[in-house]
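> Sequence below, structure please.
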Amino acid sequence: MLTAMTHASAPELSVLHAVRVSGVAADTVVARRAGIDPGTASELLRDFEAYGWVTYVEFGGTSGWTLTEAGRDRDSRNLAEELDRAGARNAVEQAHKEFEILNGRLVRACTDWQLRPAGDDRLAANDHSDPRWDGRVLDELTVIGAELTRLTGALAGVLARFGGYAERFGAALTRARAGDGQWVAGIGVASCHAVWMELHEDLLSTLGIVRGAEPGSR
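Prediction:
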C-alpha cells in the first residue's frame, strides 16, 4: 500500500520512461507500463516523436517505440528533477544496494534454469527432465520474489512508478510453476528475468548510473 508521501510521476515522464525501461514497446505496452489510458499514451508518444525523443522501429518481427539519444537525455533530466523534488534519493540508493545483492542470485537462478551440468559438460542445456532441479530453481525465484516485494514496496512508498514490479514478477513465476518454462527467462514475454532487467534499468537510470559502471561490474 502506498503512503501519503508517495510521489506520483507526471504522465509525460511516465510515458517517456516506460519506453526507456521497455527498450522497444508498442503503444498499448507503454500505456500499461506507464499506468495511463492508451489514448493519452498514444498522443504523448506522437508528441515525443515530433520532439525527436522517440522513434518507431520495425525489425525481425518486432516493432514499437524506442528512445533516441535526445529522448534518453530528456528522460535522464526528468528523472533527476523528480528524484530531488520527491526527496527520494536515499531510498532509491538503498534499494539499489539491496537489488545488487539479489541480482547475483537472480542471475544464478536463471542460469540454472537454462543449463544443467551433465557429466563433464558443465554447459549442457537444461532439458527440464529433472523436476527436483527445476523445483529448486523455482523455489529460489519464490524467495527472491518475496525480497523483491519488500524492496519495491519501500521504493513505491516514495516514488509510485516503482509499484507493480513484484506483481509482474509473481505473475510470471506463477505461469512458470504451471508448466510454461518460458516465463522464467524467456525473451518476448514479461518473464521473471525480463521484469528484473526492467527494474535494473529503472534503478540505474533514476540514479544516473551508466550500466556497467556499478561497483563490481566488469
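
> can we go C-alpha only for contacts and neighbour counts from here?
Fine.

> what packs against whatever helix or strand Trp113 lives in?
Assigned by DSSP states H and E, Trp113 belongs to helix 89-114. With contacts taken as 3 or more CA pairs under 8 Å, 6 or more residues apart in numbering; DSSP states H and E, helix 89-114 sits against helix 131-156, helix 182-185, helix 192-207.

> structure for this one too, so we can compare:
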Amino acid sequence: MALDASDVEAVMELAIAHERVLRADEKLMLAPLARLALSADYSRTCAHLRANPAFGAAVERFEVVNRDLKALMTDWQTRSVAGATLPNDHTDTAYDNGIIDRLGRFHDRVEALLDEFVALVPRLAYYRDGLLAALERSEDGEIAFVSDVGCESYHTLWFDLHEELLRLSGTERVE
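Modelled structure (predicted):
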C-alpha cells in the first residue's frame, strides 16, 4: 500500500521533532536510541521468522551467493592491466558489457532465492523487483545501475537487502 507523500513528510517531521530521526542535509537516519529500539523490536517481531528453518536456510544460501556478487562487483570496479589492478574507468564497453552479462546470469541464479524471501517476508518484494529493474537498466546501457550509490543500483539494493536480512535473522555480517 503506497502512502501519500505529504503524510510521510508529516510523520518524518514529527519523528525529527521528537529526536527519533536525524536530518543530515537532505537525508534522514534513525537517531541512536531509535536504532536501539528498532533492533529490540526486530528480535520481538521476527522471533517466528528466526525460528523458521526455511528462512534460516535461505539466509545461509544468500551468504554463499553474496560472495559471488562481491567478486563480480570487484571485477566491475577494477581492471587488471599488465598485471596491475587499476580502477575501471568504464571506457572499455566490451569489458563492461561482459560484466553486465555476468550480472544477468547471476540474477538468473538468485531469482528463486529472492522469490523464497518474498514468500516468507512479502515486503522484500521491493528488493526483488528493484534488483530486476536495476539489471534491466544496466542491460539497456545505464551503467550507473550496476553499482552507483547515487541511484537504486543493483549493488546498492543488494547491500540494503543484505542489511535487512541480517536484521530479520538477528545475525552479524560475515566478512
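
> Report the distance from the helix holding Trp113 of structure 1 to the chain centre.
12 Å (CA atoms, centre = their mean, to the nearest Å).

> sorry, back to before: most packed of the helices and strands packed on helix 89-114 of structure 1?
Among those, ranked by average contacts under mean count of other CA atoms under 10 Å, first place goes to helix 182-185 (a mean of 23).

> Next, the mean deviation of that helix compared to structure 2.
On superposition with structure 2, the mean distance recorded for helix 182-185 of structure 1 (mean CA distance after the TM-score superposition for structure 1) is 0.9 Å.

> which residues in structure 2 does that helix align to?
Per the alignment by TM-score structural alignment, helix 182-185 of structure 1 matches residues 144-147 in structure 2.

> Pull the distance from that stretch to the chain's centre.
On CA atoms, centre = their mean, the centre of stretch 144-147 of structure 2 falls 12 Å from the chain's centre.

> So the alignment partner in structure 1 of Leu22 of structure 2: helix, strand or coil?
By TM-score structural alignment, Leu22 of structure 2 lines up with Thr55 in structure 1. When classified by DSSP: H, G, I helix; E, B strand; the rest coil, Thr55 of structure 1 comes out as strand.

> what about Thr55 of structure 1, distance to Asp202 of structure 1?
Counting by CA to CA, to the nearest Å, the gap from Thr55 of structure 1 to Asp202 of structure 1 is 20 Å.

> Kindly report the same for Leu159 of structure 1.
Distance from Leu159 of structure 1 to Asp202 of structure 1, by CA to CA: 12 Å.

> Pull the number of nearby residues for the equivalent of Leu86 of structure 2 over in structure 1.
For Leu86 of structure 2, the aligned residue in structure 1 is Leu123 (criterion: TM-score structural alignment). Using other CA atoms under 10 Å, Leu123 of structure 1 is surrounded by 13 other residues.

> Check for me that Leu123 of structure 1 belongs to a strand.
No: using three-state DSSP, the assignment for Leu123 of structure 1 is coil, not a strand.

> close enough to count as contact, it and Trp113?
No: taking contacts as CA atoms under 8 Å, Leu123 of structure 1 lies outside contact range of Trp113: 11.7 Å.

> so what's the match of Leu22 of structure 2 up against?
By CA atoms under 8 Å, 6 or more residues apart in numbering, the residues touching Thr55 of structure 1 are 49, 65-68.

> could you measure it against Trp65 of structure 1, distance?
Thr55 of structure 1 is 6 Å from Trp65 of structure 1, by CA to CA.

> Over to Trp196 of structure 1?
Counting by CA to CA, the separation of Trp196 of structure 1 from Trp65 of structure 1 is 21 Å.

> again with Ala95 of structure 1
Taken as CA to CA, the span from Ala95 of structure 1 to Trp65 of structure 1 is 29 Å.

> Looking at those two, which has the bigger crowd around it?
More crowded of Ala95 of structure 1 and Trp65, by other CA under 10 Å: Trp65, with 24 against 18.

> residues near the nearest residue to Gly181 of structure 1 once chain neighbours are set aside, how many?
The shortest distance from Gly181 of structure 1 to any non-neighbouring residue, by CA to CA, 6 or more residues apart in numbering, is to Arg175 (7.7 Å). Look at Arg175 of structure 1: counted by other CA under 10 Å, it has 15 neighbours.

> what about Glu63 of structure 2, distance to Trp76 of structure 2?
In terms of CA to CA, Glu63 of structure 2 sits 20 Å off from Trp76 of structure 2.
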